[in-house]
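Trainee: Sharing a sequence plus its predicted fold:
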Amino acid sequence: MILFIIISFVVFWFLLCAVKIKYFIHMMQLESYKSNKYIEWLQNQKDRLHRRNDKIYVILSIVLLVVFLLSSSAIKDKTIVFAFIISFVTIVFFVISYRTKYESKKPIVYTQRAKRLYAMTLFLVVIDFAITVFIVLLVSRNLILYFPLWAGIQSILYYFLGYYVLFANYLVKPIENKINKKFYFDASKKIKELNNIISVGITGSYGKTSTKFITATILEEKYKVLKTPDSYNTPMGISKVINNDMSDEYDIFIAELGATHIGDIDEVAVLTNPTIGLITSIGPCHLETFKSIDNIMRTKYELIERLPNDGTSIFNYDNEYVKKLADKTFKEKILYGIENIEITDIFATDIRVSETGSTFTLCINELGTIECKTKLLGKHNILNILAGCAVAKVLGLTLEQMAAGISKIESVKHRLELIDPGTGVIVIDDAFNSNPDGAKAALDVLDEFKDRRKIIVTPGMVELGEIEEEENEKFGEYISKVCDVVILVGEKRTAPIVKGFQKLKYSSENLFIVNSLDEASEILKSLTKVNDVVLFENDLPDTYSEK
């Protein structure tokens, strides 16, 4: 009987650990397996590190352990009683933990790396389990009679599983580095061997994903194009695309190059070997890691420095920081913009922006002008289209081919994506990774919807370093000028936005603060009516959740 109880505890304790480890590995994956970012999450998310059920389980286990040690009844009799209670408690909490589904916007992806980290974490748990049992056996000489003692200790170890994942990540890092290095080397070798493919590198603080899709659509009027999917912009993501998808059937390869630290762009530029380099923008994104705009400028310019001598650099001349980089560049360059048309090579005039799209005249020095129409929302997207046309000019497309490509461009998912579900309420989905310029552009688009009640749902902006609070306060001021109803997600994080409202005396009756997107959706169900337009601006990853 007692042996069956002990086995039951061991099985369900490990199952309980397995469920919890999955959650922590998910958080590690969302932090790109970077231990420093995960540590920051551990420090800032105490309530999610140790949830209420975890605390109850550990407290109950400690209480049972203390009562067992202080009890004066016969050791054998009390062992059976306490063993049964501890095992029952463990089984109950495993069932609760297994059936409790935490909110997840982006589910865990069971990559080989995630599986290796899972295996290493479980290995550490097994080692500590064995050490605990060995010490108790060494001291007591009877594992069965003192089962409540080591079972209680194991329950305490469960409480620190978040740190096991951190330690496991350190242990597997050399293995991952070796694997990544091979993937990177194979991809770099492959793209160089396929010398018929022209490689285009696109980087910037924001706008690079939209520009990548826009550029690909335009170039497809003449070429067979391979582009990195979604927001694949890291060495491993790009290596995967090259290794798995690239072949000599393609003419053009377009890679989005991302960075959070100095040197990151150089690494992916060496990998992709571009002959055309495009910088879309520079602004206060990832300031938590870059520390300064100067460091961001230096990092983005690594792409231009890696271009061959006969390569072509393309710059958004409307951006003050990109303009500085363009001015110091002596390689062949193309400048595009909307504001500085007298000194740019590619620009747009006669811009007419509406709630259904835009029309404009595309002007390219040496080629002429042509009328263009796009379904994309917002003036800033015309700037992204000009970037795509700059690449198209280098690759020999005609104005007619460019205009045809522009007319076929579809909005990128979660980037000012217009959704009409047929209910009379229009939704603008701009939920991907907001920044100060992008947030303002989204509100400008919302403002184009005349004679409609305007509603925004947002958690504000993140990763802006020391200026985050200031920028969110400005965001709040701008929201108060455009929106009739505001739903903020996360009371702590959106406090600066509320401060911005208060400066302009925004009506508190039209302000709702919730802790999750689900709660926001419930409010929208009862709040929205025909002819409303709802903007979803930014959707923070699960690691920022306040619930």
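Mentor: Happy to help now that I have it. Numbers count the residues shown, from 1 in each chain.
Trainee: going forward, measure contacts and count neighbours with C-alpha atoms only.
Mentor: Noted.
Trainee: Could you pull out the helices in the stretch 101-250 of the chain for me?
Mentor: Under the criterion DSSP state H, counting those that start in this stretch, the stretch 101-250 of the chain contains helices at 112-140, 147-158, 161-193, 208-219, 235-245.
Trainee: Going by residue numbers, what spans are strands in the stretch 251-400 of the chain?
Mentor: With strands called from DSSP state E, counting those that start in this stretch, the stretch 251-400 of the chain shows them at 252-256, 276-279, 312-316, 332-337, 346-354, 357-364, 368-374.
Trainee: would you list these in a markdown table and tack on mean neighbour count and distance to V498?
Mentor: Shown next, in a markdown table, are these (neighbours: other C-alpha atoms under 10 Å; distance: least, C-alpha to C-alpha, whole Å):
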| stretch | mean neighbour count | distance to V498 |
| --- | --- | --- |
| strand 252-256 | 25 | 35 |
| strand 276-279 | 28 | 34 |
| strand 312-316 | 25 | 33 |
| strand 332-337 | 21 | 34 |
| strand 346-354 | 19 | 29 |
| strand 357-364 | 20 | 31 |
| strand 368-374 | 17 | 35 |
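Trainee: Including distance to K492, could those go into TSV?
Mentor: Formatted as TSV, the strands of the stretch 251-400 of the chain follow (distance: least, C-alpha to C-alpha, whole Å):
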stretch	distance to K492
strand 252-256	33
strand 276-279	35
strand 312-316	36
strand 332-337	38
strand 346-354	35
strand 357-364	36
strand 368-374	39
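Trainee: Tell me which of these lies nearest to F512.
Mentor: Distance to F512, taken as C-alpha to C-alpha, is lowest for strand 346-354 among the strands of the stretch 251-400 of the chain, at 28.7 Å.
Trainee: From the helices of the stretch 101-250 of the chain, pick the one with the highest average neighbour count.
Mentor: Mean neighbour count (mean count of other C-alpha atoms under 10 Å) peaks for helix 208-219 among those, with a mean of 25.
Trainee: second one coming, line it up with the first:
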Amino acid sequence: MKTEQLYSIFRNSAGVSTDSRTIREGEMFFSLWGANHNGNQFAAQALGKGAICAVIDDPLYETDERTILVDDCLIELQALASHHRKELKVPLLAITGTNGKTTTKELIGAVMSRIKKVHSSKGNLNNHIGVPLSILSSPADTELLIIEMGASHQGEIRTLCTIARPDYGLITNIGTAHLEGFGSFENIVKAKTELYEYLRKSNGVAIYNDRNPLLSEQIYRTVNRAVPYSAPDGTELIVEPVSYTKNLVVRLLHNKRERVISTGFFGRHNTENIRAAVAVSLFLGASIDDAAAAIEEYKPLNNRSQIMETGRNTLFCDSYNANPDSMRTAIEAFAETDSEKKVVILGDMLELGTKAHDEHLNILRLLNSLGISRVMLVGPVFKSLAGTFGYKTFHDSERLKEYLKIKPVEGAYVLVKGSRGMMMEKAYEAL
């Protein structure tokens, strides 16, 4: 079946799903292959729950006229999303980077929603499946699309740009994450700047951090049209931290209008995410008042620079993910908080390949240099290195949780951070 025919079905459907467990009546089901499953096996279940059709790529699972056989379900899903993007005819902002892309995306969405109908990627649906699903879930009255793009190998951002065709692009920063997949920092730079390459070829606009030498150099070498954070609409923008001993307070200054806002984030490093969000929003037509109000109201969720009061402790929850740069930044930010009783709980950083030993050792040395004495570490890499530092170690987060129930922490500021696969949030209920 041709993409145009699939699109006709899509326009008369309730949307698209790749999960037979959560599919809603009237949605199209795409039978995607996973690492440990064949999605075609769930086509009949999806149809039984009311799916309007099931797109399959294995003829063994054809049942009736509601099953649509294609060569490759993933390619068809991406083609359908690309076709829908053409039909939407609205501006699209693409955001990538090593750290801060989800927070920046959420902040821009919060600001721009005050003046436009915005649709943005949910959570971190930012890969070869998530980006098509985000585009396909865009309502017909959308006025601005904000799409997050992630990558763990070269070529992924290029593919996502081909599907999403961004008009504007933003790289938050470039650091050392997914080294196992990329192989080197130089390859990470090449992968992230595939967004800049696309914008150059399509005559799109890159909005960039002109205080970041690496990004400034890449902009100069790559992009035809670029807008700096420092003057997104031709007028100087200043965003600077005022206080960060608990939650972050920042000062905004633009066109002689000053705002001081108390945010829900911890750590002065989030100033750069806020600066990015304000700059992009001003460029796209929002006012400094829109930005200040939206950012002050925004409450971080999903364990991203989130402050949580439990009644026993104040948790600084940053456990959604971790890499050497974000781990270092979170620890340094936590060290600047104003509590005399600090506890740091860290989980292993995953996907670092041959750099894992050195990067975890660097984190332990940082903790030691900052004089943070009460440290708990989770995971085999930290466990293998922590002996000489005298830190408490645990095989996994479940064992950490059980320990905290027996020896509770009370009246402290507690930083919790680790890679997603370490499931560090399990410790929260014991804190």
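Mentor: Noted; the coordinates are in hand. Worth saying up front: this structure is predicted, and the values here are computed from it rather than measured.
Trainee: And the helices of the stretch 101-250 of the first structure: which comes nearest Y57 of the first structure?
Mentor: helix 147-158 (7.7 Å).
Trainee: so how far is the closest one from its chain's centroid?
Mentor: Taking C-alpha atoms, centre = their mean, to the nearest Å, one finds helix 147-158 of the first structure lying 37 Å from the centre of the chain it belongs to.
Trainee: Which residue range of the second structure does it align onto?
Mentor: On the second structure, no counterpart of helix 147-158 of the first structure exists by TM-score structural alignment.
Trainee: if we look at that helix, which residues are touching it?
Mentor: 6, 9, 13, 17, 57-58, 61-62, 64-65, 68-69, 79, 82-83, 86, 129, 132-133, 136 (C-alpha atoms under 8 Å, 6 or more residues apart in numbering).
Trainee: Check stretch 242-255 of the first structure too.
Mentor: 183, 186-187, 190-191, 194, 196-202, 212, 216, 223-228, 233, 238, 272.
Trainee: Read off where stretch 155-175 of the second structure ends up in the first structure.
Mentor: Going by TM-score structural alignment: stretch 155-175 of the second structure matches residues 263-283.
Trainee: Which position in the first structure pairs with K105 of the second structure?
Mentor: By TM-score structural alignment, K105 of the second structure lines up with K212 in the first structure.
Trainee: Isn't its match up against E256?
Mentor: Yes - counting by C-alpha atoms under 8 Å, K212 of the first structure does reach E256; the two are 6.7 Å apart.
Trainee: what sits in contact with each of the two?
Mentor: I202.
Trainee: If we ignore the residues flanking it in sequence, what's nearest T393 of the second structure?
Mentor: Nearest residue to T393 of the second structure in three dimensions, chain neighbours excluded: L377, at 4.7 Å (C-alpha to C-alpha, 6 or more residues apart in numbering).
Trainee: doesn't I345 make contact with the one you found?
Mentor: Yes - L377 of the second structure is within contact range of I345, at 5.8 Å (criterion: C-alpha under 8 Å).
Trainee: who's more crowded, these two?
Mentor: L377 (26 against 20; other C-alpha atoms under 10 Å).
Trainee: just checking, which of the contacts of helix 147-158 of the first structure belong to strands?
Mentor: Among those, no member falls in strands (DSSP state E).
Trainee: Give me the buried subset of these.
Mentor: Those of the contacts of helix 147-158 of the first structure that meet the buried threshold are 6, 9, 13, 17, 57-58, 61-62, 64-65, 68, 79, 82-83, 86, 129, 132-133, 136, by 16 or more other C-alpha atoms under 10 Å.
Trainee: Now do the strands in the stretch 301-431 of the second structure.
Mentor: Along the stretch 301-431 of the second structure, the segments classed as strands by DSSP E, counting those that start in this stretch run 306-309, 314-318, 342-347, 374-378, 392-394, 413-417.
Trainee: Please identify the deepest-packed of these.
Mentor: strand 413-417 (a mean of 26).
Trainee: relative to strand 374-378, how tilted is it?
Mentor: In terms of direction (axes from the mean of the first three to the mean of the last three C-alpha atoms, to 10 degrees), strand 413-417 of the second structure departs from strand 374-378 by 20 degrees.
Trainee: residues in the first structure matched by strand 413-417 of the second structure, start to end?
Mentor: Going by TM-score structural alignment: strand 413-417 of the second structure matches residues 533-537.
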